[in-house]
Structure formats: structure tokens, C-alpha cells
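Engineer: No sequence on hand, only this structure:
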């Protein structure tokens, strides 16, 4: 009888503990990490109850906040990873030698997301107009391609994800930019060139971005390139040794962290240079730079402080050409939905009062070209002959005569925050480009 009561008490405690943990936080539990959305508390209404919408939303809300949930999820994921070689996190892949990948960089490496020569050629032609127009206004334009971990470590891609290599957005973009004379800084080629000569990893085992060591290599190359092209002398910094460690810093375990394991995979031995930024000398200049790009930019901003320390304080980062992400905003995914909306800025004025406009996207993000930067900037500087202008005018009238199309474009313009007449003009120019 005593044993039964003890077992019953233990069972009752086991049932009550999650609720008590959720309410009072009895034990410190590490929350889950990575990109996911916690279910909000649903709004109670008669319609939601009648349509059976409230109940499942409430269940999801309570489930996300169940006591010890994150610890149990980590235990489940750890067993799957260590015993069954299965990754529970979405879109993450365990390669050979425990090197971790995301799936879309692998697809990019094999050319599975190729957008086609025609689209890339039209995009680069418009970019050349933007570059030349900014040059006439004393603004240096540079397009930089950050490397793809899958292209850097193809030997670690698991067999199930391999396949024939086709024409990729990267190779087509590089070829077309070189042909048309775009100021191109190809970090992808640089990293592959350095792979067999560097002493420490340029990509971490458990991260998707360039390592801290790789960041310093990229920054040194970028700064010298800007000095050469822009004809100005940026303040100096020096390296005062390196920390050689078996742990990671900054973003060097971003994929491993997103696995939500109890014990992260062992990283490579990493090197983290110790930097000292020197006071500007007479004649040196901190350039005013507008950066448009993806998450690879953050390593220059809040890992090693290259941009805050060496660029003018008025410099700005447009994260994916959507939000103003720096200065004053949180990095990476946490800044989505915060900061000024780029579409509401006077973008032409923002471009033309800079010393440098730097566009930097990872190799695997080229399937989205430059996420609308050239598309929205080209109309500021388009230079068409009288014959071409007349043809664009005819196309514009054809678009305006199609009421169904006009209704759809009106909704798209509202959703994107664009002026309606400007949006129609862009569509006419795109159709004109397709005819060329």
C-alpha cells in the first residue's frame, strides 16, 4: 500500500511539474534557439469557437510554453542526432566529417536554382547603368559576392545531396559582370584560392557564414579594394596576435546552435585575430558607405567592428534591401521587422550623398539577384534613345489599357510601398528589356 501511494505521488508530481515549471520557473532551462515562431495567445471570440479556430490555437500556445519543453526537445533531438544520424531541425544537413550545411547553398552549388542567362544579363546591364551613373556623381559602386560553404567544402556534401553540376547563378553572374565591366569583388573565388594555404578554417564546421578568421581576410581585401578604387586612405588597424581555441565565437556556430542539441558538435580548431584600430592619420578618411546585403555583412559590423570603426558614422546597412539594419539595430534574424522600411526612404538621395555604395550578397542568394536593389534603382538613371523611349511609352499604354493587369499591379504597388506610376514604369521597362 505504501509503495502504491509513493508511486502515485511520483506520477502526480511528474504530471504537475511541467505546469509548475511553466508558471514559476522552478529550474533555469535553456530556451530553444534558431528561427521559429512561438504561437501567440489566441483571441477568444464566438466566431473563433464556432469555427474551431480558437481551440487548436490555444493548444499550440500552451504547448509552446509547457514547462521543461525545451529541455525535452533538446533530448529528443540529441538522441536522433547521436544515435540515428538524423537532424530534426528544418533545412539543415549533416555532411561528412560532421560539417553542417543548409540545403539551399547546396542546391545553389549544383545549379538547381538557376534563373537563366537572359535574366542575369538584363540585371547586370541595368546594374552597369547604375554604376556608371553613380560614378558620374562621384560615388564608387562595388558588387561583392560572399562565398558559399557548399562550394568551399564540396567534399563534405553527403552523397544523397550530390548530383550533376549545372550552370549556376554564380558562374553566370561573374561571367556577365566581368564582360560588362562591373566593379566586382569575388570573395568566393578568393576563398577557394586560399583554401589550401590558410592555416585555420575560413568556414567553421557548425556555421554557415565565413569564420571570424575568414571575416578578417575578407575585410582586409575589401578595405584595400575600396582604397584603390575610391582613391582614399582609410584609417589603419593592426593584428596583435591570434587566439587559437577549440570553441567558437560570434556566428561561427549558428547552424550548430539551430540544431538545438544538448551538446553541440565539436568545432574545428579556430583562430580569432586580436585587432587594434589606430587613430586616423592626417589625410586619412572614413568613407560614408551604404551597404546593401545579407547576413554576411553582420560579421563586419558586430563581430570585429570593421565598419563601425573604419567607416563614417553616417554609414548605413540595408538588410536585404528591406530594412535599415545598422546602425542601432539588432543583428541577423532578430532585426527582421525592425528598423526603417527602405522603400519609404528617398533612395536616390541616400545613394548620391555617399562615398561608396557596396552591394554584398552570398553566392547562394544570387537566385534573387540583388533582392530588388538594381530593379528599384535603375529607373533613377535609365538612359534610353528616343526610339527606345517611344517603345517604352507604347508598352506603358498597353499595360494601362489592361484593366485586369492594372488592378493586380495596383495591389502589388500598395504591398511593396511603391508609387503606382513608378511601379507601372518599372513593369514597362522590364517588358522592354525582355524584348531586347
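Structural biologist: Cool, the structure landed. Note that this is a predicted model, so its numbers are computed, not measured. Residues are numbered from 1 along each chain as shown.

Engineer: Only C-alpha atoms from now on, for both contacts and neighbour counts.
Structural biologist: Noted.

Engineer: where exactly do the strands run in the chain?
Structural biologist: Along the chain, counting by DSSP state E, strands occupy 92-94, 100-102, 140-146, 184-186, 237-245, 270-277, 289-293, 316-319, 323-326, 356-362.

Engineer: Who are the packing partners of the third one?
Structural biologist: Packing partners of strand 140-146 (3 or more CA pairs under 8 Å, 6 or more residues apart in numbering; DSSP states H and E): helix 117-136, strand 184-186, helix 187-194, strand 356-362.

Engineer: what does the longest one contact?
Structural biologist: Read that as helix 117-136. Contacts of helix 117-136 from elsewhere in the structure, counted by CA atoms under 8 Å, 6 or more residues apart in numbering, are 140-141, 169, 172-173, 176-177, 180-182, 351-352, 369, 374-375, 377-378, 381-383, 433-434.

Engineer: How about the second one?
Structural biologist: Strand 184-186 has contacts (CA under 8 Å, 6+ apart) with 142, 143, 144, 145, 146, 174, 177, 178, 222.

Engineer: ok, second structure coming up, stack it against the first:
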């Protein structure tokens, strides 16, 4: 009797585990909609992992297997053991083979992380752009600058960098990348058009290449996709110099001191978080910035900024100064070619960038109202998508 009981223990244990998991799923399904905080889940949830779209309950979807596939995936992600299972798998791939378990990330030399989209864009470079499109783009920027200047506001356009383009020496060796050998300057015709139209701009992408040898640390963190705060501070300094070139601006010239930071945090670990590892090694060199203003401010300047995610570090450097500017940041994200999402953050500290945007805040009327109340207008595009984003058209429309 005792022997048969011992032989049955593994079966009973598995049955008990399955029963517990069934009860957990039933509980989560019961409370998930109305009381989500009561759900049973892992202590640390996964970064960047979203549940599949709801299944399609149609005969065609069922016969094709699409319904069953989505239901299975959603049920699997409901399990409390799902996050830890993903982390164990990703850690195994990363530690033993030096590859990423996250589908959109690549692991390069020195364990440097890259987003695939930036790598694909850089490695496909070489063809000349449509010069008529470049000319039309620069014409729009000139019209924005003139309209903003007519309202007594400062204006500057920023080209932010691509980590893949500026740290191409760290790209994975197995990636076929002809552009790495070509050493072509994608931005040359874009700069020429800006110069021809007299647009006030800062080429922050080329600036990163020029300044890379001046500092003992890289200007992009190993585990992040954006420039670190040192790289962004260099761009912020150039932006304010350009704003004040024709006379004092409401936003005074910016300068900074910096010191090394041994443990990365914030946006310096955004890709490392998306790796969803068991053990995140955050001990790699990055920078801490102490910002200064060249002169005192009579009042707190208001910065209107429209751009992508690279604008965040620049704005944080600018607002963490004695003048304490306020930034009204309109954050643009490209979902597909020609399809954009827009969020808004009114920030006086870096913590405000973590707050969700209320849907009513991002209307066209509020966009124009925010522009009217600004002292300085900052417009940003990344070199990887220059001329392709929605903020240029929106800003032009708001100035008309």
C-alpha cells in the first residue's frame, strides 16, 4: 500500500499543480476586469510584452487555427509562472550564446544592445535621397521658423542620432551591413538643404561622432537605445548656443559638469529591461549631469518640444538647471509609415515623463494653445527617420 502511494506521488503532485494553476486562472479571470489588483501574478512583470489581440470567433478563423493559437497564447501568458519562465529562457540564450530572446533586439560586441529597426535602417543606407522631397522638407522647416520668429519665439531644429549608425563598430559581426564599409554621410544633403534655407539647427547625430573621442565613456549606454545624459547634454549645449546666437533668448545658454556613474538607470537601461533577464548587469559606465545656466532667468522659460524619444534626455538636462524651465513635450511615435501616435508630457522633473497622457490633452487645439504659450520651440527628428515623421507637418499646420 505504502509502495503504491510512493509510486503515485509524482502523479498526484502534477495533478495538484495543475489543479492549483486551474484555480489561479479561474480566480484571475473572475477578478481581472473589475479588481485587477487582486490578480495573482509574478512579483516582477515582463517589460514590453503585451497580450495578443482578442481571438476572432468565426468559422474561418477556427478552421485556419488562428482562434486556437490566440487562445493558447493568452492562456499561457495568464499563468503566474509565465514571466519567470520567459526570464529563465532569455537568460539561458544571453549567457550561453550571447543572443537576445527578445525578438526586436540584437546583442552586439561587448554585449551592447541594439534595436533591430535602427540596425536595419543603418545597414540599408547608401542610396541618395529624393532631393525634391528633401527640398520640400527644408521649405516646411523654414516656414515654421519664420512663423515662430514672427511671434517672438526662439526656434531650433535638432537631428538626433541613431546608436547603430554612431556605434557601428559594436554591431553584431553576423549582421550583413554594407553601410559599415561605405562610410557614407546620409545627412549631408539634409544639412545642405537646411543651410540653403537658413534654418537654425543642430546636427546632434554628427556631433556624437565628433565628440566620441573627447570622453572616456561612450555617449550611448551599453544597455540603452538612446544617447546617455552626457551625449544629450552636449546636444543641449549646442541648442542653447544656437538659440542665443542672434541675441539673448528666454532660455539662456546651457553648460554642464559631469561625473561617471558606475550603475546605469532610467533610459540608460531601456533595452536591458526589454531583454527580460533574471539578472540584469547594470554596472557599465554612463554619466550623471550637473547643469548650469550662463545667466539668471527673470522667470521660468516655457519650452515647447515636438519630437521622438531622444528628446527626453535633452529636456531633462535643460529643466534640471537653476532656471528650472518647464517643458511641454509632444511625443511622436511612428507605428507604420505615415501612421503616428502622439502623447503629451508637461514636465518640471524627470519623474513626470513616466506619467500617462490624458486623451483630451493631445488635441490639435491644445497643440496650438501650447505653442502660443511657449518661449522656445524645439523640433526634433531622428536621423533614421528624418523627413518621415508627423511633427513637422503638425507644427507647420499649427503655425498657419
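Structural biologist: Sure, I can see it. Model, not experiment: these values are computed from the prediction.

Engineer: tm score of chain vs chain?
Structural biologist: Once superposed, chain against chain, the TM-score is 0.77 (TM-score structural alignment, normalised by the length of the second structure); 369 aligned residues with a CA RMSD of 3.7 Å.

Engineer: coming back round to it: among the strands of the first structure, single out whichever gets nearest to residue 388 of the first structure.
Structural biologist: strand 140-146 (26.1 Å; CA to CA).

Engineer: To which residue of the first structure is residue 390 of the second structure aligned?
Structural biologist: When the first structure is aligned by TM-score structural alignment, residue 390 of the second structure is paired with residue 372.

Engineer: Next, the contact list for the closest residue to its match other than its chain neighbours, please.
Structural biologist: Leaving aside its sequence neighbours, residue 372 of the first structure sits nearest to residue 321 (CA to CA, 6 or more residues apart in numbering; 7.0 Å). By CA under 8 Å, 6+ apart, the contact list for residue 321 of the first structure reads 292, 293, 342, 371, 372, 373.

Engineer: can you check residue 299 of the second structure too?
Structural biologist: Here residue 299 of the second structure is in contact with residue 323 (CA under 8 Å, 6+ apart).

Engineer: quick one: it from residue 368 of the second structure, how far?
Structural biologist: According to CA to CA, to the nearest Å, residue 299 of the second structure and residue 368 of the second structure sit 22 Å apart.

Engineer: ok, now residue 70 of the second structure?
Structural biologist: From residue 70 of the second structure to residue 368 of the second structure the distance is 42 Å (CA to CA).

Engineer: what do you get for residue 80 of the second structure?
Structural biologist: The gap separating residue 80 of the second structure from residue 368 of the second structure is 46 Å, by CA to CA.

Engineer: same question, residue 315 of the second structure
Structural biologist: Noted for residue 315 of the second structure: a distance of 20 Å to residue 368 of the second structure, by CA to CA.

Engineer: These two: which is more packed in?
Structural biologist: Neighbour totals were compared for residue 315 of the second structure and residue 368, and residue 315 leads with 25 against 16 (other CA atoms under 10 Å).

Engineer: Which residue comes closest to that one once chain neighbours are left out?
Structural biologist: Using CA to CA, 6+ apart, the closest residue to residue 315 of the second structure is residue 327 (6.9 Å).

Engineer: which residues touch that neighbour?
Structural biologist: Per CA under 8 Å, 6+ apart, neighbours of residue 327 of the second structure: 302, 303, 304, 305, 315, 319, 345, 346, 347, 348.

Engineer: change it to 10 Å
Structural biologist: Residue 327 of the second structure makes contact with 301-305, 312, 315-316, 318-319, 345-349, 374, 376-378, according to CA atoms under 10 Å, 6 or more residues apart in numbering.

Engineer: Compute the number of surrounding residues for the counterpart of residue 107 of the second structure in the first structure.
Structural biologist: In the first structure, the residue matched to residue 107 of the second structure (TM-score structural alignment) is residue 94. Residues contacting residue 94 of the first structure under the criterion other CA under 10 Å number 18.

Engineer: Spatially nearest residue to residue 94 of the first structure (excluding sequence neighbours)?
Structural biologist: residue 100 (4.8 Å).

Engineer: hang on, that neighbour packs against residue 255?
Structural biologist: Yes: taking contacts as CA atoms under 10 Å, residue 100 of the first structure lies within contact range of residue 255: 6.9 Å.

Engineer: Between those two, which contacts overlap?
Structural biologist: Shared contacts of residue 100 of the first structure and residue 255, defined by CA under 10 Å, 6+ apart, comprise 92, 93, 204, 205, 206, 207, 208.

Engineer: Can I get those in TSV including neighbour count and distance to residue 400 of the first structure?
Structural biologist: Below are these laid out as TSV (neighbours: other CA atoms under 10 Å; distance: CA to CA, whole Å):
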residue	neighbour count	distance to residue 400 of the first structure
92	17	46
93	22	48
204	27	52
205	26	53
206	26	52
207	24	49
208	23	45
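
Engineer: In helices only, show me these.
Structural biologist: Of those, none are assigned to helices by DSSP state H.

Engineer: Looking at the residues you listed, which is nearest residue 9 of the first structure?
Structural biologist: Taking CA to CA as the measure, residue 92 is the one of those closest to residue 9 of the first structure, at 41.7 Å.

Engineer: re the thing from before, what's the distance between the residue nearest to residue 372 of the first structure and residue 387 of the first structure?
Structural biologist: With CA to CA as the criterion, residue 321 of the first structure and residue 387 of the first structure are 33 Å apart.

Engineer: cool, residue 105 of the first structure as well?
Structural biologist: The gap separating residue 105 of the first structure from residue 387 of the first structure is 43 Å, by CA to CA.

Engineer: between those two, which one's more packed in?
Structural biologist: Shown here are residue 105 of the first structure and residue 387; by other CA under 10 Å, residue 105 has more neighbours (22 against 9).

Engineer: Now check the second structure for the residue matching the more buried one.
Structural biologist: Per TM-score structural alignment, residue 105 of the first structure is aligned with residue 118.

Engineer: so its match sits right up against residue 384, yeah?
Structural biologist: Yes: Residue 118 of the second structure lies in contact with residue 384 (CA under 10 Å); the separation is 6.8 Å.

Engineer: Would you mind listing the buried residues in the longest helix seen in the second structure?
Structural biologist: Of all the segments of type helix in the second structure, defined by DSSP H, the longest one is helix 2-31. Across helix 2-31 of the second structure, burial judged by 16 or more other CA atoms under 10 Å covers 21, 24, 25, 28.

Engineer: Setting the sequence-adjacent residues aside, check what's closest to residue 109 of the second structure.
Structural biologist: Nearest to residue 109 of the second structure is residue 170, by CA to CA, 6+ apart, at 4.8 Å.

Engineer: Is the one you found in contact with residue 113, as I believe?
Structural biologist: Yes: Residue 170 of the second structure lies in contact with residue 113 (CA under 10 Å); the separation is 9.0 Å.

Engineer: which residues are in contact with both of the two?
Structural biologist: In contact with both residue 170 of the second structure and residue 113: 107, 163, 164, 222, using CA under 10 Å, 6+ apart.
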